[in-house]
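> task: produce atomic coordinates for the following.
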Amino acid sequence: MKYQEIIPIKQLQPYVQYFWIIEDMSNNIGVHNYKIIPDGVPTLIYQDIPNHLTEQSSTHKSPLYVYGQFTKYTNQVIDGPYRIIGVYLKSTALKALFNIDASEFKNKNIALEDLVSSSVLEQLLNAITVEEKVEILSTFLLSRVTAIKYSNQKAVYASDLLKQGKELKEVQLEMNISERSLERIFKEHIGMSPKFFSRIMRFQSSLNLYRNNAFENLTDLTYQSNYFDQSHLIREFKEFTGVSPKNFLHKAEEQLINYPKIKE
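A predicted model of the protein is given here:
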């Protein structure tokens, strides 16, 4: 697999973390099973060479779609050559880009053509190089930001506090808002409850420790990640990856983060 990242233009950086491209054009690639792990971040996906890719969560045929906030892992099977271009958004970007509550995207893939009227798919199909396709996606997203001009600063601040490991009560106190108001902000801008978002952030923190081998044993990983006990950590791993921590360590190959290939 070949993997690369492209930094977005400055105007898009409040909404887009980066563009990523994964591809393998070899004819003898065979069948590979991937898992998509919840990370609290939506993504705009363009399956540039889509014929050999099956998405468990897809209910549409479009190669261009928004992958919303997922609360559980999903499976993806690739059989043959492929190229996928992803726009890794910010956690709070969906409302700002599409003027639709992010909760409408929860656990869904939605074809872009069902969200907005745009010629972007036709432009992508006619473009030759990856660079041209990234530029087309950039121009489209910039047009959305310019047209909507929606402020999501409260959501950005609240999500940043939870990413830092703050408790929900601490976030409410720091922002001087009620529990109900915090719930509304998260439903509208992020697509899930602040409690569940906090769960995903804690799991991702433990996963980063795991990836960097920054722990001595499962007990140490449990303590560093603020889980109650090992069984709690193992349950979260299985819910969000489909495998135990031990199996993830020995069987998962991650070139694109949160998109591991699981060896049989």
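> C-alpha from now on. contacts and neighbour counts both.
Noted.
> would you map the helices across the chain?
Secondary structure of the chain by DSSP state H: the helices cover 93-98, 120-126, 130-148, 153-163, 168-175, 179-189, 194-211, 218-224, 230-241, 245-251.
> and the residue nearest the centre of this structure?
V41 (3.6 Å; Cα atoms, centre = their mean).
> just give the nearest non-adjacent residue to that residue, would you?
In this structure, V41 finds its nearest non-sequential neighbour in S91, 4.6 Å apart by Cα to Cα, 6 or more residues apart in numbering.
> number of residues surrounding that neighbour?
For S91, the neighbour count with other Cα atoms under 10 Å is 26.
> just say which of the helices of the chain is most tucked in.
helix 93-98 (a mean of 22; mean count of other Cα atoms under 10 Å).
> ok so, going back, residue contacts, the residue nearest to V41?
Applying Cα atoms under 8 Å, 6 or more residues apart in numbering to S91 gives the contacts 40-42, 156, 159, 190.
> go on, P194?
Residues in contact with P194 (Cα under 8 Å, 6+ apart) are 168, 182-183, 186.
> here's the other one to compare against:
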Amino acid sequence: MDALAAWSLTGRVRINGGDTMAEDEQQQGYTQWAPPAAMADAVDAFWQFWVPRHPQQGAPLRRQHRVLPDGCTDLIFDFHHAPGPAWLASSRLGIVGPMKRFVLVDLEPGAVSLGVRLRPGWAQALLGVSPRELCGLNVTVQDCAPALAQLQRRMEDCATPAHAMTLLQDTITQRWTSFRDVAKPRAVHALAHLQSCEGQVRMTALAHSLGVSERTLHRDILDEAGIAPKLLARVLRFQRAVSLLRANGGAALCDVALECGYADQAHLSRDVRELAGVSPSTLVG
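As a prediction, this is how the structure comes out:
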């Protein structure tokens, strides 16, 4: 049995031991699942974001969620959870392009999002859309990828949200199998290097390693990732810093700045404020 076949049997979303998605504490908040190893270069994660219908005791309902730039493109199925046989209302399948800075999303009680996050360079191959044209946008599939409109109808026809997530996983797996060779090798290699070093590379050095001019590198990455290589490197470095700060709330800013390639602590703080809209301490607090 190959890795993708194993994924089809064991990598599914399993919620409360079955296919129901009861509105309880287990479902509230954000959860993500890794793709099969064979798809890891193209897919960062499958994920679910569930807004509770009622606040937990003593805790107010959050009104907004801060989404940080990560260089990725997401395919997202949004709906309002309706307990009972009619489990969804106000459904929408959309594509969110790569972002240059944070976005604040209003949270509505009972809202649910099921999504797949595609790594830079794979939106064109797997979704048939140009990330460059969708940079900073949230567009319905009817407006940017009509071929995916049928997927929305099929997800709406699923018996439960868990079935809808399984269908999303199956669809992306099938598209990856069919279109994995469509991505441009030179751009894929450049983007893979940028991600593996978490943005800590000079564009002149990267262009030289690929045997192209810096101008050609800029065009390749802008076309395939939707944002310029220097900005993408900055976003990847920022994501690494945020990950370290969140993993260790007591980590000194100067140590994180040094590990992530910032000039100094002030440089890190300035980048966080510009990309996240708040200070490092507020972001991880």
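> which of the contacts of S91 of structure 1 still touch in structure 2?
Retained in structure 2 by both residues aligned by TM-score structural alignment, their matches' Cα atoms under 8 Å are the following of the contacts of S91 of structure 1: 40-42, 159, 190.
> sorry, back to before: let's have the contacts of S91 of structure 1 in a markdown table, adding distance to D101 of structure 1.
A markdown table is the format used below for these (distance: Cα to Cα, whole Å):
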| residue | distance to D101 of structure 1 |
| --- | --- |
| G40 | 15 |
| V41 | 15 |
| P42 | 13 |
| V156 | 15 |
| S159 | 16 |
| I190 | 8 |
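> sorry, back to before: closest one to A214 of structure 1 out of the kept ones among the contacts of S91 of structure 1, please.
Nearest to A214 of structure 1 among those, counting by Cα to Cα, is G40 at 22.4 Å.
> quick one: that closest one and Q69 touch, right?
Yes - between G40 of structure 1 and Q69 there is a contact under Cα atoms under 8 Å: 6.1 Å.
> re earlier: map the residue nearest to the centre of structure 1 onto structure 2.
Alignment note: V41 of structure 1 maps to C72 in structure 2; criterion TM-score structural alignment.
> wait, doesn't that match sit right on R117?
Yes - with contact defined as Cα under 8 Å, C72 of structure 2 and R117 form a contacting pair (6.3 Å).
> common neighbours of those two, please.
With the criterion set as Cα under 8 Å, 6+ apart, the contacts of C72 of structure 2 and R117 do not overlap.
> picking up where we left off before, overlap of the contact sets of G40 and Q69 of structure 1?
I190.
> what lines up with P131 of structure 2 in structure 1?
Checking TM-score structural alignment: P131 of structure 2 goes with A102.
> so what's the residue lying closest to its match once chain neighbours are set aside up against?
Computed as Cα to Cα, 6+ apart, the closest residue to A102 of structure 1 that is not its neighbour in sequence is G191, at 4.2 Å. By Cα under 8 Å, 6+ apart, G191 of structure 1 lies in contact with 69, 101-106.
> could you dump those residues to CSV with neighbour count and distance to W20 of structure 1?
Formatted as CSV, the contacts of G191 of structure 1 follow (neighbours: other Cα atoms under 10 Å; distance: Cα to Cα, whole Å):
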residue, neighbour count, distance to W20 of structure 1
Q69, 26, 18
D101, 18, 25
A102, 25, 22
S103, 20, 25
E104, 17, 25
F105, 20, 21
K106, 18, 22
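> identify the farthest-apart pair in those residues.
Q69 and D101 (11.7 Å).
> re the thing from before, just give me the closest of the contacts of P194 of structure 1 to S244 of structure 1.
Nearest to S244 of structure 1 among the contacts of P194 of structure 1: L168, at 27.7 Å, using Cα to Cα.
> please pull up the equivalent of that closest one in structure 2.
By TM-score structural alignment, L168 of structure 1 lines up with M203.
> does that match touch A228 like I think?
No - using Cα under 8 Å as the test, M203 of structure 2 is too far from A228 to be in contact (10.7 Å).
> quick one, what contacts L167 of structure 2?
Residues in contact with L167 of structure 2 (Cα under 8 Å, 6+ apart) are M155.
> how near is it to G115 of structure 2?
Per Cα to Cα, to the nearest Å, L167 of structure 2 is found 11 Å from G115 of structure 2.
> before we move on, what about V256 of structure 2?
For V256 of structure 2 relative to G115 of structure 2 (Cα to Cα), the value is 30 Å.
> swap in C144 of structure 2?
Distance, C144 of structure 2 to G115 of structure 2, by Cα to Cα: 17 Å.
> between those two, which is the more surrounded one?
Between C144 of structure 2 and G115, counted using other Cα under 10 Å, the more crowded position is G115 (23 against 18).
> which residue sits closest to the more buried one, ignoring its sequence neighbours?
I76 (4.3 Å).
> the one you found against L127, yeah?
No - judged on Cα under 8 Å, I76 of structure 2 makes no contact with L127 at a distance of 11.9 Å.
> can you list residues touching both of the two?
With Cα under 8 Å, 6+ apart, I76 of structure 2 and L127 have no common neighbours.
> alignment lookup: S119 of structure 1 to structure 2.
Aligned counterpart of S119 of structure 1 in structure 2: Q150 (TM-score structural alignment).
> what's next to stretch 209-221 of structure 2, contact-wise?
Contact partners of stretch 209-221 of structure 2, identified using Cα under 8 Å, 6+ apart, comprise 121, 186-187, 190-191, 203-204, 207-208, 227-229.
> if we use 7 Å, what do you get?
By Cα atoms under 7 Å, 6 or more residues apart in numbering, the surrounding residues in contact with stretch 209-221 of structure 2 are 187, 203-204, 207, 228-229.
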